[in-house]
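Colleague: Predicted model and sequence below, questions to follow.
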Amino acid sequence: MSRFGGIRVVVVGGAGGIGGRIAERFAEEGADVLVLDLLRGADPALGGASSAGPGRGIRHCDLVDAVSVEAAFAVALAELGGIDVLVNSAGILARGSLLDLAPERWDLVMDINARGTLFAMQHAARAMIDQGAGGTIVNIASMAAKAGGGDEGAYAASKAAVVGLTRAAALEWGEHLIRVNALLPGYVLTDMGKDTRTDEDVATWSKKSPLGRLGTPDDVAGFALFLASVDGEYLTGQSFNVTGGMIMH
C-alpha cells in the first residue's frame, strides 16, 4: 500500500514498542520514516546510519538534552527534506508512592515525557510552518492522564501535561494548518514489559475492558495512521482513548 507515499514522518521513541510499530506501519504504507531514539554510546554528532527495519532509519536523540533534540531534528530535516508528520512516542514510567517520590525521579519523568515532547513539537512545527503546507502531530499520552494510577503519580502528571500541550498547540498552530492530537492507550502488550508481567496480570487487566482483552501496538498504530491520513483532516486538539473501553470519557 502507498497511502503515505511521499510523506515524511519522524517518530520519536520509535525504536521499539508502540512507537516502533507506528514507524513500521508508516513505512509499510509508503512513508519515508526516520526514527529518533536514545542510542547508548552513540556519537553525539549523529554520524553514520543505522537501520531500524525496512524503510526506516534511526538516529540518536536524548530528550533530556535540548541540544541533542535540536541536533536530531536538524539531521531529520536534512535527510528527509522536511517533516509532514511527527509522532511523539517516547516515555518512561516511574512507579512508587508520591509521598516517597524523589525530586530527581520526578524531574526525569517530566523531562522525558513532557519537556521532551514539547521540544520535539517545537522543532517539527517550525519545519511545518516553513514548508507552508501544514502537518500532523500525534502525541502518545496514556489513559493515566485521566485515570491517575495509584503508584504512577509522576507518570500520570507527565501524560496529563502532554494532553494539555496537545490542546494548546492545536489552538496556537491551527492557523498554519498543523493538526495536533493525542492518543491515550490503556494496557498495551509490548515486548518491553513481557519480563515483568505474568499471565495473571494479563488476565486481571483484560477484565477491565468490556472487550475482554488488552491492546496491541497495532491498535494504537492504526489510530495514529488514521489521524495522519486525509480521513483525519478535521480532527485537532483531541485526546482519543485507545483503551478498549477501560476509559469512556
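Modeller: Ah, there it is.
Colleague: okay, CA-based contacts and neighbour counts for the rest of this
Modeller: Will do.
Colleague: check which helix or strand covers residue 36.
Modeller: If you go by DSSP states H and E, residue 36 is part of strand 32-37.
Colleague: helices or strands next to the helix or strand following that strand in the packing?
Modeller: Sequence order places strand 50-51 as the next helix or strand after strand 32-37, per DSSP H and E. Applying 3 or more CA pairs under 8 Å, 6 or more residues apart in numbering; DSSP states H and E, we find strand 50-51 packed against strand 56-60.
Colleague: For the spatially most central residue of the chain, give me its contacts.
Modeller: Nearest to the geometric centre of the chain sits residue 89, at 1.9 Å (CA atoms, centre = their mean). By CA atoms under 8 Å, 6 or more residues apart in numbering, the residues touching residue 89 are 11-14, 18-19, 139-141.
Colleague: can you tell me how far it sits from residue 201?
Modeller: 24 Å (CA to CA, to the nearest Å).
Colleague: Put this next to the first one:
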Amino acid sequence: MSASRFEGSRVIVTGAARGIGARIAERFAAEGANVVVIDRLREEGSARAEAIGGAFVQADLASVESTRDAMEAAVTELGGVDALVNNAGLLRFASLMETTPEQWDETFAVNSRSMLLTLQIAAREMVAAGRGGAIVNLASMAAKTGGAGQVAYAASKSAVVALTRVAALELGPSGIRVNAMCPGYVLTEMGADTRTPEKIAQWSSYSPLGRLGEPDDVAGLALFLASQDGAYLTGQAVNITGGMVMH
C-alpha cells in the first residue's frame, strides 16, 4: 500500500463518525488525503475528524437543505473535491406488511435521496475543475438478494445501484467514475442491538471464508475504487460479501 496514493486529494466521506465510514475516512487520511467527515453525530464526528487531521461538518441527511448545506460547506473547506464516498445509511427492520409509508420515506431519504444530492454537488465541482474524480456509493448485498424484514432498506439500496449506473453513464465523458459497493454482513454498530452469537455463527456459515465482514474489508475496496488502480471501473456494483453473493 502506497502511503501517498491520495497525497493532496480532497475527499468527502458521509456517515464517517463510526463504523465503515470511520474506517474509510481513516484510511484515506493515512494515505495522504485531506478528508471532511459528514455525519449527524457531532461529538463522535468531530472526534473522528480531529483524530485523522480532517474537518467535520454536521448534517441531517434526511433533510434536503441540511444535506446540500453540508456538502457545500465540505467543498468549501477542501477547496474542491476529488473523491466522494457516500457511506451514510439507515437500517430499520419491518416486514413487508408492517412497513409504513413514513418508514419507507425516511429510509429512502437517507439511503438514496441524500446520495443524489451529494452526488450532484460533487459532480458539479468535478466537472467545473476538469480533473475528473471518483464517487463511491455504499449499497448492500440486500440490493441484489433482498432481505426478509428489510423491505425499505433493500429497495433503497437497489435504488443506489440504479443511481450509480445512471451517474456512471452521464458523468463518464467528464472523466468521473461512479461505482457502488455491496457489502454483506459487516460487524459495525449498525444492527448491533439485534446481533446475537447464534446469528453471527449462522451468517458466518453462509460465507466460504467462514466469517463476517470487518470495516477494513469495505474500506479497502472503497480506496481501490477511488484510486487510479480502479481507473477502468465505472458503473459497477461490487459484491464484498465473503462469497455469500457470487454474481
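Modeller: Cool, got the structure. This one's a predicted model, so the numbers in the text were calculated from it and none came from an experiment.
Colleague: and in the second structure, which of the contacts of residue 89 of the first structure remain?
Modeller: Of the contacts of residue 89 of the first structure, the ones still in contact in the second structure (both residues aligned by TM-score structural alignment, their matches' CA atoms under 8 Å) are 11-14, 18-19, 139-140.
Colleague: Pull up the gap between residue 76 of the second structure and residue 19 of the second structure, please.
Modeller: For residue 76 of the second structure, the distance to residue 19 of the second structure - CA to CA - is 26 Å.
Colleague: Just tell me what the residue nearest to the centre of the first structure corresponds to in the second structure.
Modeller: Using TM-score structural alignment, the partner of residue 89 of the first structure in the second structure is residue 87.
Colleague: ok, residues contacting the longest strand along the second structure?
Modeller: Among the segments of the second structure that qualify as a strand by DSSP state E, the longest is strand 176-183. Here strand 176-183 of the second structure makes contact (CA under 8 Å, 6+ apart) with 123, 126, 132-143, 160-161, 164-165, 167-168, 171, 213, 218, 221-222, 225, 231, 233-241.
Colleague: residue range for it in the first structure?
Modeller: Matched against the first structure by TM-score structural alignment, strand 176-183 of the second structure falls on residues 178-185.
Colleague: again with stretch 105-125 of the second structure
Modeller: The aligned range for stretch 105-125 of the second structure is 107-127, by TM-score structural alignment.
Colleague: re earlier: among the kept ones among the contacts of residue 89 of the first structure, which ones are in strands?
Modeller: Short answer: those in strands (DSSP E) are 11-12, 139-140.
Colleague: need these in TSV with distance to residue 2 of the first structure and neighbour count, can you?
Modeller: Listed next are those as TSV, based on distance: CA to CA, whole Å; neighbours: other CA atoms under 10 Å:
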residue	distance to residue 2 of the first structure	neighbour count
11	18	26
12	22	32
139	23	27
140	24	26
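Colleague: Relative to residue 70 of the first structure, which of these is nearest.
Modeller: If you rank these by distance to residue 70 of the first structure using CA to CA, residue 12 comes first, at 12.6 Å.
Colleague: any idea how far the aligned partner of the closest one in the second structure lies from residue 178 of the second structure?
Modeller: Aligned by TM-score structural alignment, residue 12 of the first structure pairs with residue 14 of the second structure. Residue 14 of the second structure is 16 Å from residue 178 of the second structure, where distance means CA to CA.
Colleague: Can you show me the strands along the first structure?
Modeller: Under DSSP E, the first structure gives strands at 8-12, 32-37, 50-51, 56-60, 85-88, 135-140, 178-185, 239-242.
Colleague: Generate a markdown table for these, with distance to residue 69 of the first structure as supplementary columns.
Modeller: Shown next, in a markdown table, are those (distance: least, CA to CA, whole Å):
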| stretch | distance to residue 69 of the first structure |
| --- | --- |
| strand 8-12 | 10 |
| strand 32-37 | 9 |
| strand 50-51 | 18 |
| strand 56-60 | 9 |
| strand 85-88 | 12 |
| strand 135-140 | 16 |
| strand 178-185 | 20 |
| strand 239-242 | 25 |
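Colleague: who touches stretch 212-224 of the first structure?
Modeller: 17-19, 21-22, 25, 138, 183, 185-190, 202, 205-207, 242-244.
Colleague: Enumerate the positions of it that are buried.
Modeller: Neighbour-count burial for stretch 212-224 of the first structure flags 213-217, 219-221, 223-224 (criterion: 16 or more other CA atoms under 10 Å).
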